[in-house]
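K.L.:
Attaching a predicted model along with its sequence, questions to come.
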Amino acid sequence: MEKRKLEIMKAEIKIENLKCGGCAATIKKGILSITGVNEINIDVEKSLVLVTSEKENLEEIKLKLSKLGYPEVGDKNTVLHKAKSYVSCAVGRIDS
């Protein structure tokens, strides 16, 4: 039986509205819920999300970040995104 090499995707995404560890906790929980994602690191000071996934799902990850209120730098950062990020931040602080 032939073993297939597992392709690993690594991505670095610079996002908007990242303020603190509460935000990071919400992002981590949300992104880890995506099938295939096995590691996530967040640099709050640089507003970076570093993701390692077993499949090519970068667009799904970016969409999830946007829905949580943390769109990628260069995408629209609406008042709704900013409001969602404040709620995500508060939820992350409570959960962690």
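P.N.:
In hand now; what should we look at? Numbers count the residues shown, from 1 in each chain.

K.L.:
going forward, measure contacts between C-alpha atoms and count neighbours the same way
P.N.:
Will do.

K.L.:
what ranges do the helices span in this structure?
P.N.:
Listed in chain order, the helices of the chain (DSSP state H) span 21-32, 58-68, 79-95.

K.L.:
ok, and which of those helices has the densest surroundings?
P.N.:
Comparing these by mean neighbour count (mean count of other CA atoms under 10 Å), helix 21-32 comes out on top with a mean of 20.

K.L.:
starting at the chain centroid, how far to stretch 23-31?
P.N.:
Stretch 23-31 sits 6 Å away from the centroid of its parent chain (CA atoms, centre = their mean, to the nearest Å).

K.L.:
Included below, for side-by-side comparison, is a second structure:
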Amino acid sequence: MKTTLEIQNLKCGGCAHTITTKLNELSEVSDVFVDNENFSVTFTYTTEPVLLEAKNVLVKLGYPEVGDKNAITTKAKSFVSCAIGRINN
């Protein structure tokens, strides 16, 4: 199945690199594409539990779905994820 999630705190290519890397580490997720202009991530997954796992990964990185809680600590996580993505890119 394929889904597109609109996410918060997405800023740049560093963010996209981190998101792509971490989602691709999930064995049942593939074809990850991050669209910085539309603040979204699209990917293919196999089952609903995998989708929930992917969403949890995004939250842990600091990129919750639009409409979900976006506390200052979550925003801070996104800055760290962004910096790591820039360094590793």
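P.N.:
Sure thing, it's come through. Because the structure is predicted, anything quoted here is derived from the model rather than measured.

K.L.:
Could I get the TM-score for this pair?
P.N.:
With the length set by TM-score structural alignment, normalised by the length of structure 2, the two chains reach a TM-score of 0.94; 88 aligned residues with a CA RMSD of 0.8 Å.

K.L.:
picking up where we left off before, quick one, which of the helices of structure 1 gets closest to residue 46 of structure 1.
P.N.:
Closest to residue 46 of structure 1 of the helices of structure 1 is helix 21-32 (CA to CA; 12.0 Å).

K.L.:
just to revisit the earlier point, including distance to residue 13 of structure 1, could the helices of structure 1 go into TSV?
P.N.:
Below are the helices of structure 1 laid out as TSV (distance: least, CA to CA, whole Å):
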stretch	distance to residue 13 of structure 1
helix 21-32	12
helix 58-68	8
helix 79-95	16
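
K.L.:
burial count for residue 76 of structure 1?
P.N.:
Neighbour count of residue 76 of structure 1, defined by other CA atoms under 10 Å: 11.

K.L.:
That one maps to what in structure 2?
P.N.:
Mapped onto structure 2 by TM-score structural alignment, residue 76 of structure 1 lines up with residue 69.

K.L.:
Quick one: closest of the helices of structure 1 to residue 39 of structure 1.
P.N.:
Set against residue 39 of structure 1 and scored by CA to CA, the helices of structure 1 come closest in helix 21-32, at 7.3 Å.
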